[in-house]
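Visitor: Okay, sequence plus prediction incoming.
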Amino acid sequence: MGAQSDKRRGPAWVKVLLAVSLGLNLAVAGVVAGFVLRGGPQDARRANMGYATPYVLALPRELRREVFGKVRRDGTVPDRSARRANYSAMINALSATPFDANAVQIVLDRQSDGASRAQAAGQTAWLEVVTGFDDAERANYVTRMKEEMSRKGPRRKGGSADK
């Protein structure tokens, strides 16, 4: 009986093919999950930056990093763990029975306050950078800002702000 069950098994190459297929499926699932968890494509994030988008994107890459670094180091801006805690608090508040609109409002107020502090820190850091420009640098910057504001499609790597 053991000999008959051995004959029913498929060739070894089928097992290898199935393993490779499973690996590729898992890789695709991982890419999709990473894409979703990251919040979509980078160009979609650009639209979420708000009013400061052309101001920041018109800066050369090293100055953008400087501005974002100053914001991250600002002690008044909520860090990633604080933002995650607020999202968890919102999920808990929305899941509560009976529903408590005041609990939801408290989380919204905390998130709004954090966003305001991040915006204020960003504006301060940006103004420090722009204040350091001479007249020619500021004129170049204005030109890049106008380009960013008129751009309709996705930003191409190596664009004017990266020069």
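Guide: It's in.
Visitor: Going by C-alpha atoms from here, please, whenever you check contacts or count neighbours.
Guide: Fine.
Visitor: Strands of the protein, start to end?
Guide: Assigned strands in the chain: none (criterion: DSSP state E).
Visitor: count of neighbours near Trp48?
Guide: Heads up, residue 48 is Asn, not Trp. Asn48 has 10 neighbours, counted by other Cα atoms under 10 Å.
Visitor: From Pro41, how far out is it?
Guide: 11 Å (Cα to Cα, to the nearest Å).
Visitor: ok, and here's another one to check against it:
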Amino acid sequence: MTNERNPRRVGRALKWALGLSLAINLILVGFLAGAAMRFSGKDWAERRPGPELLLSGAPFVRALPHDARRALGRKLRREATDLPSRAERRALYASMIEVLRTEPFDPDDISAIFATQASTAQSLQSRAQAGWLEIVSGMTADDRADVAARLEEALTRRRDKGERRP
């Protein structure tokens, strides 16, 4: 009996080994690049949210416990019957594009679209604030202290990483 190997089988095994090696190397490079970005001292992670995040209610909502956040979301969805649907919002964007392309250009048409968006945002923000206040009002003093600590931590997190506008 000869001790020869099947060349087809060796070639297939080599392809699999090289493919697996490449996959492992790519995972390792991605992991190292992510770690380098995170610990480089630059604010890579802070680039996602801009100053508008702090103007919104996001830090307040994130400071709530998980179950309270979910309850607030359910409450807002339940009460959102008079808010525009996704189709209505798309139509509003389409009308903005139409106004931008129309000659002669009429800034009042765009102002009307912005006014519609602003009133919708104001309505949603008012409901969210009322719901948040209702949740926090029902908490114990210790629970409210926990919310305050999480809110303070969220708002001061970036200060540890360098200069920042107030």
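Guide: Sure, I can see it. Remember, predicted model here, so these are calculated numbers, not experimental data.
Visitor: Tyr51 of the first structure pairs with which position in the second structure?
Guide: In the second structure, Tyr51 of the first structure lines up with Ser56, judged by TM-score structural alignment.
Visitor: What does Ala125 of the first structure correspond to in the second structure?
Guide: In the second structure, Ala125 of the first structure lands on Gly131 (TM-score structural alignment).
Visitor: so what's its match up against?
Guide: Leu72, Lys75, Leu76 (Cα atoms under 8 Å, 6 or more residues apart in numbering).
Visitor: Number of residues surrounding the aligned partner of Arg157 of the second structure in the first structure?
Guide: Matched to the first structure by TM-score structural alignment, Arg157 of the second structure sits across from Arg151. By other Cα under 10 Å, 11 other residues sit near Arg151 of the first structure.
Visitor: now the helices: where do they sit in the first structure?
Guide: In the first structure, the helices defined using DSSP state H lie at 2-8, 12-38, 42-47, 53-57, 61-73, 80-95, 101-131, 135-150.
Visitor: from the ones you listed, which stretch is densest packed?
Guide: helix 53-57 (a mean of 20; mean count of other Cα atoms under 10 Å).
Visitor: What are the contacting residues of that one?
Guide: Applying Cα under 8 Å, 6+ apart, the contact partners of helix 53-57 of the first structure are Arg46, Ala47, Arg64, Trp126, Met145, Lys146, Glu148, Met149, Ala161.
Visitor: from those residues, which is closest to Ala118 of the first structure?
Guide: Of all these, Trp126 has the smallest distance to Ala118 of the first structure: 12.0 Å, by Cα to Cα.
Visitor: Nearest residue to that closest one in space, please, no chain neighbours.
Guide: Val67 (5.8 Å; Cα to Cα, 6 or more residues apart in numbering).
Visitor: what stretch of the second structure lies opposite stretch 87-107 of the first structure in the alignment?
Guide: Against the second structure, stretch 87-107 of the first structure falls on residues 93-113 (TM-score structural alignment).
Visitor: Thanks a lot, catch you later.
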